[in-house]
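[1] predicted model and sequence follow; I will ask about them next.
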Amino acid sequence: MIAGVLKEKTGEHRVSLVPEVVKQLIQQSVTVWVEPGAGALAFYPDEAYTQAGAIIKPAADIIQEANLLLSMHLPASPLWETIPEGKMLAGIYQPLYNAGLIQEAAARKLTLFSLDSIPRTTRAQSMDVLSSQANIAGYKAVLLAAYTYSRYFPMFMTAAGSIAPAKVLILGAGVAGLQAVATARRLGAVVEVFDTRPAVKEEVMSLGARFVEVEGAADASAAGGYAVEQTPEYKQRQEARIAESAVKADIVITTAQIPGKKAPVLITDAMLDKMRPGSVIVDLAAATGGNTAQTQNDTTIQHNGITIIGNSNLAAAMPADASKLYARNMFNFLQLVIRNGQATPDFEDDIVQGACITHNGAVTNERVKALGVAAV
């Protein structure tokens, strides 16, 4: 079979496969074609792919002849319209937020494997693209905040006077949030963390941060690391506690998302009005609406002296390592799809079932169907 690696859309610097993973696939009797320049922005030149055994081919040839198309995002027009019926694709397609594209893919009898839909089980950890990319995003969010912030992060005691450490508030203690905690602490900040899941308290405290507790949260254990809808009474208590911390914070990192729904607004206009001028907010939930009332996706704005950075794609700002980790996740997943050099997905496997969004003209993923994306 032929696996084809496509160049990503403008603004995405990562690539689906890196040369070392290409070499491993070739050892499994898979032919790998790579679009010219596909890895250039991640610092993997075409020469590295050819040395690994790949063949450089135009995108049009890859789309028509490859059995499996690999791109982190669905190809942009006009390439998208040229993909033949029945083709197999794998990437991060966010099916819960892209109902129209999913319906179109089903109508064209494309088989879509979206790795962000893989069940987050122990067996699937090596394929968990959400975790590998969120880890990078949490790290980069703190570095971006430190670069933007007009003061020091650590405490300094000098002959000219003392500088108090920065106060960092992190909303959400998933993979991105915990990495943000660790990074902010390494930079010398005082860190508080809010999360609806009491189970993460121990992890937060082990990293040297204070956990902000609000009692009465709905159980989020089955939400795959995301937030869940809460009761009105809980939201009132939550808002009051977050407000107390937000008005004292110099830096806020927000990460809360709810699958298939708009991200919850955790930082209201009233809170923003009371925050210190010069404060910085980095909103990693910007692509799904944002956790602040003023967040704009892929945009940095000034609001009453506060810098609000809306960026859900920070992992792409570290494309070399992000691509390396993603490619390893992809390789591990493909072990369930490719056998003896041929594409033979085991649709009885729970991981393959979870990742498969459309197949044979129908939407197959139960979570996507539950949101009203009908079979074709």
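    Okay, I see it. Keep in mind it's a predicted model, so treat the numbers as computed, not measured.
[2] only C-alpha atoms from now on, for both contacts and neighbour counts.
    Fine.
[3] what's the spacing between residue 356 and residue 233?
    38 Å (Cα to Cα, to the nearest Å).
[4] more neighbours, those two?
    Set residue 356 next to residue 233 and count neighbours by other Cα atoms under 10 Å: residue 356 wins out with 24 against 10.
[5] which ones are touching the spatially closest residue to that one that is not a sequence neighbour?
    Once flanking residues are discounted, residue 356 sits nearest to residue 113: 4.5 Å by Cα to Cα, 6 or more residues apart in numbering. By Cα atoms under 8 Å, 6 or more residues apart in numbering, the contact set of residue 113 is 88, 89, 90, 91, 352, 355, 356, 357, 358.
[6] residue 59: which of those residues is nearest?
    Nearest to residue 59 among the contacts of residue 113 is residue 89, at 14.1 Å by Cα to Cα.
[7] want to compare, so here's the second one:
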Amino acid sequence: MAQRGTTGEYDTRHLGGEAIHAFVPHPLPPNPGPEVTGQRARMHEQALVACGRLDSITQLLPEPDLFLYAYIRREALVSSQIEGTQSSFSDLLLFELDEAPGVPFDDVVEVSNYIAALTHGLYRLRSGFPLSNRLIREMHELLLARGRGAEKQPGEFRRSQNWIGGTRPGNAQFVPPPPDYVEDAMAALEVFLHDENLPFSALIKAALAHVQFETIHPFLDGNGRIGRLLIALTLHQDGILHEPLLYLSLYFKQNRAEYYRLLDTVRYDADWEAWLDFFLEGVRTTATGAVETANRLVALFQEDAARIHSLGRSAPNTLRVFNAFRSRPVASIKDIRRRTGVAAPTAGRAIDALEELGIVEEITGRQRDRIFVYRRYLNILNEGAEPL
């Protein structure tokens, strides 16, 4: 083994007749640890303050589950887009209706799998289960349960060599550790995630753990998506956020080239500080943006509810149907009836009223099996989530 840099070593082996230089990271934390002083300390403080504001507003929202529903779906969509899917928010919501043929299955099922994996992770943490390799494997099994990647050992650490970029390990941009290192490397990462004596905050811990996970690349597929989930779950587990609403996928998507470059600067140059600057700025802007989105959604719902109250006697039933659109902004009459318990004629009249007010619109152009969308709500959720 020839040592290079301070974050890992190279293991050189022969595979398919050519020499493969696989990178094996040292266990965390780095030694010496990253410097969080001066301007970086100020960035760290600003990021923590932004997380505090996000945590506060989610505690004050009248219905935080609505916000969580929307944000989980946007995160799933954007994180999957980074991996090449082309689904839109509308595609996902139509797919979840189970009544909309023609939605691109392979792409949207990947997003749906991501939601299942994230939801499972949150449920397990809230039930007292630790953030652990077992939980990571459980989420990975759900992530690759259907569609593309279902043959890539869902829920299991890889038993063969993988690589990033290029057509084979010999010409790859980056070659993660050989498979016989993966179990030990992931066990060390789990120990790090539960180390209560680290000389830095959970925010720094999440930043370091993300790079380490992506460097180990323990699965044959889905590493990027699980690695991004790991950030939110770490912050939730360590009490930075009561609700796991900080998702950096949009920031990584908007800065993809810099994101990948900085992962490499850690691996090859041990430049944790440059990565931390990028990560902390992402946390600050993402948390601030989430607070702004929450405020905009609350204002939108209040404005539209006030317009419905002006309808007089029909207002109560119309509000019931409107509330169903708030919880899921794409719906059919059958779906509305199932979720509100109102009769078909009542649901139809309420939707007609919402159309008259310009709150919802019909999107199929059909006379039967029509589907309606709460357009302004969907537009807010869709910002930044357009396919690449």
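    Received the coordinates, thanks. This is a predicted model, so every value here is computed, not measured.
[8] what's the TM-score for these two chains?
    The TM-score (TM-score structural alignment, normalised by the length of structure 1) is 0.23; 148 aligned residues with a Cα RMSD of 7.2 Å.
[9] circling back to that earlier point, among the contacts of residue 113 of structure 1, the buried ones, what's the PyMOL command?
    This is the PyMOL syntax for the buried subset of these, where burial follows 16 or more other Cα atoms under 10 Å:
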select buried, resi 88+89+90+91+352+355+356+357+358
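[10] among the contacts of residue 113 of structure 1, which lie within strands?
    Using DSSP state E, the members of the contacts of residue 113 of structure 1 that fall in strands are 88, 89, 90, 91, 356, 357, 358.
[11] columns distance to residue 308 of structure 1 on top of these, output as TSV?
    Written out in TSV, the entries for those read as follows (distance: Cα to Cα, whole Å):
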residue	distance to residue 308 of structure 1
88	39
89	35
90	33
91	29
356	36
357	34
358	37
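[12] what's around residue 14 of structure 2, how many residues?
    Neighbour tally, residue 14 of structure 2, other Cα under 10 Å: 10.
[13] residue 52 of structure 2 now?
    Neighbours of residue 52 of structure 2 (other Cα under 10 Å): 16.
[14] now swap in residue 351 of structure 2 and tell me
    Neighbours around residue 351 of structure 2, by other Cα under 10 Å: 24.
[15] now residue 367 of structure 1
    Around residue 367 of structure 1 there are 16 other residues, counting by other Cα under 10 Å.
[16] what packs against the helix or strand harbouring residue 236 of structure 2?
    In this structure, residue 236 of structure 2 sits in helix 223-237 according to DSSP states H and E. Judged by 3 or more Cα pairs under 8 Å, 6 or more residues apart in numbering; DSSP states H and E, helix 223-237 of structure 2 is in contact with helix 64-82, helix 105-126, helix 133-143, helix 202-216.
[17] still on that earlier bit, if I look at the residue nearest to residue 356 of structure 1, how far off is residue 69 of structure 1?
    10 Å.
[18] try residue 56 of structure 1
    Distance, residue 56 of structure 1 to residue 69 of structure 1, by Cα to Cα: 14 Å.
[19] these two - which one has more neighbours?
    Between residue 56 of structure 1 and residue 69, counting by other Cα under 10 Å, residue 69 is the more crowded of the two (26 against 20).
[20] SS state for that one?
    Under DSSP: H, G, I helix; E, B strand; the rest coil, residue 69 of structure 1 falls in the strand class.
[21] show me what contacts residue 211 of structure 2?
    Contacts of residue 211 of structure 2 (Cα under 8 Å, 6+ apart): residue 263.
[22] over to residue 336 of structure 2?
    Residues in contact with residue 336 of structure 2 (Cα under 8 Å, 6+ apart) are 321, 324, 347.
[23] verify the stated contact: residue 43 of structure 2 with residue 282.
    No. Using Cα atoms under 8 Å, residue 43 of structure 2 makes no contact with residue 282, being 10.3 Å away.
[24] what's the nearest residue to residue 190 of structure 1 if we skip its chain neighbours?
    residue 167 (4.9 Å).
[25] quick one: neighbours of the one you found, just the number.
    21.
[26] how about the strands of the stretch 51-200 of structure 1, start to end?
    For the stretch 51-200 of structure 1, strands defined by DSSP state E, counting those that start in this stretch occupy the ranges 55-56, 68-70, 88-91, 111-114, 156-158, 161-163, 167-171, 190-194.
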